[in-house]
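>>> this is the structure alone, sequence omitted:
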């Protein structure tokens, strides 16, 4: 069975974009593949984090994943820092990766902005650690969105250069798993920006731990326009907030967007917001209820992560041991 690797940063409470864009897909992948799910806390400290924030967010992320349907008995769920294979292989990859490759990474440029010189070296070499995350398990499949395609291409370049430099056929080629209809969830306050855990306004996002009342309030306050719903998707091209709410509705109920647009055609956004709130509450509130229950049992969450790390080490350590021998390290 092919192995899937996927990681998610424990930074804040997971929001609807994380669920529709990644977590829901992870749950489905468990039926077909051998899955390794990682809370990438090493990546999380590439930007400033307090120890309490990092620990709390890691446990919250774990609780939300479990509540969403990740099965730690049949698959692996763990935190990255608990498995030293990640950092061991990342250093080797740092020495394989060319500066020119890293300079082309658009995500660093976007995150660093004009203040590039004051950002951490960790943020700059983030992609080589990401490559190590995947190759440490010899995973051949990685779920990716548009913002991670470039990093996946780099991971393949790094693995191929390692193989070439050392005359081996050790690291396999990685394929991206792209959902047929990937949900792109935008901010409830600005339909031109992605929904984000880091947005200052909590009103811009639906979090997986939101109550029914919070969901209704956020959707009621979501930015829209005064025009009725048109008959076709093409007519929504210049109406990003309208398109966003209809797209979220289509994704959460598992319906094609064109069908949702046709269903609401001619109606105002009061009808859309009411139906969307009901659909979100039906899907999200049970996840939040279970996540809160799990967050009250920290010992259980820690045990799940430790057991997952033990299983992860049993796979990754022998692979990285062999990579180090190939390099010439004396073991």
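Nice, I can see it. Keep in mind it's a predicted model, so treat the numbers as computed, not measured.

>>> C-alpha from now on. contacts and neighbour counts both.
Noted.

>>> next, count neighbours for the residue lying closest to residue 204 once chain neighbours are set aside.
Residue nearest to residue 204 in three dimensions, not counting chain neighbours: residue 188, with 4.5 Å by Cα to Cα, 6 or more residues apart in numbering. Residue 188 has 27 neighbouring residues, counting by other Cα atoms under 10 Å.

>>> below is structure B, check it against A:
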């Protein structure tokens, strides 16, 4: 009995400008994980059409996300960077998972409820089935780990549910074909074809909130550009946005517990901690008791120091469209080879003839 080779998969949607939340919550973690894992990073362009079918420039947005990956330090030679639609096995496995997942599971997804709003009957079927495609993205590579923010934990739990049901429903066939892999499921050791993928959640700013409202997540879709720091913002824009960020009139507390019920203060402390790669406690130890008139300039200086080089490198890479396209093409070919091996097994397990 073999074991799963550790493998990280994650993806980012090509919708709107990448912002600080994407960088701290995802892309910077992608870069760090390269040192310890084999990694596959994907621009999930199929996901981008679930809520909005028509985009002004989807190819341009896809290339921009790719440039952000590369500018941040992801190595496309040692690892794999590609766009999702280039590898048809994602959609093929997603259909099979649509038949594995239960409607009740999908109806419980809080992101669908949030995005569909009150007019749920008018939402696309793709939006409802989004988590099934996400499960296929991960499991078509039999990935063992996914770096996720707090808001994606529920989708990853669904991915595990889908994997477990597939493994259980086809346990006999998986055994007959010799495709089972031993894994731990809670206190029990089980055999199955797909891994029960684990989340990777760490760091002081796993969820970065809006600069205008500390109770809402930083978002590309927020109508106010002052609510977020875009990765393409120059130094002046970064400083301006932080200095205009909403705060309360009280100084920063001398203890971490003092941030309770102060969402804007907590958000800015978390951003400082993440950018400086320290803890919130260390930030409070340094700035506790000081006014925001002292803390904000320090945060602005730190943000410019960390983000301005990434923005400059993004602009340089984006100008070389041929290079970006070559990275996606090479990554797609390498990803497709892995995905097809999985799909060959899955077709055999289910009984779908493909030769």
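Cool, got the structure. Just so it is clear, the model here is predicted, and its values are computed rather than measured.

>>> got a TM-score for the pair?
Overlay of the two chains. TM-score (TM-score structural alignment, normalised by the length of the first structure): 0.97; 331 aligned residues with a Cα RMSD of 1.3 Å.

>>> report the secondary structure state of whatever residue of the second structure lines up with the residue nearest to residue 204 of the first structure.
By TM-score structural alignment, residue 188 of the first structure lines up with residue 211 in the second structure. Classification of residue 211 of the second structure using DSSP: H, G, I helix; E, B strand; the rest coil returns coil.

>>> residue 211 of the second structure contacts residue 245, correct?
Yes. Assessed by Cα atoms under 8 Å, residue 211 of the second structure is found in contact with residue 245 at 4.9 Å.

>>> shared neighbours, the two?
Taking Cα atoms under 8 Å, 6 or more residues apart in numbering as the criterion, residue 211 of the second structure and residue 245 both touch 226, 227.

>>> that older thread, quick one: the residue nearest to residue 204 of the first structure and residue 195 touch, right?
Yes. In this structure, residue 188 of the first structure is within contact of residue 195 by Cα under 8 Å, at 7.3 Å.

>>> shared neighbours, those two?
Shared contacts of residue 188 of the first structure and residue 195, defined by Cα under 8 Å, 6+ apart, comprise 204, 205.

>>> ignoring the adjacent residues along the chain, who's closest to residue 98 of the second structure?
For residue 98 of the second structure, the nearest residue in space outside its immediate sequence neighbours is residue 132; the separation is 6.1 Å by Cα to Cα, 6+ apart.

>>> which residues touch stretch 283-291 of the first structure?
Here stretch 283-291 of the first structure has contacts from 60, 63, 64, 66, 67, 68, 208, 209, 210, 211, 212, 252, using Cα under 8 Å, 6+ apart.

>>> what lines up with the fourth one in the second structure?
If I follow you right, that is residue 66 of the first structure. Under the alignment (TM-score structural alignment), residue 66 of the first structure maps onto residue 70 of the second structure.

>>> ok, that match - how many residues close by?
22.

>>> and residue 11 of the second structure, what element?
strand 7-12 (DSSP states H and E).

>>> what range in the first structure does the next helix-or-strand element following that strand sit on?
Moving toward the C-terminus from strand 7-12 of the second structure, the next helix or strand (DSSP H and E) is helix 20-22. The alignment of helix 20-22 of the second structure onto the first structure (TM-score structural alignment) covers residues 16-18.

>>> show me the contact partners of that stretch.
Contact partners of stretch 16-18 of the first structure, identified using Cα under 8 Å, 6+ apart, comprise 183, 184, 185, 186, 195, 196, 205, 206, 207, 208.

>>> again, only this time at 6 Å
Stretch 16-18 of the first structure is contacted from outside by 185, 206, 207, using Cα atoms under 6 Å, 6 or more residues apart in numbering.
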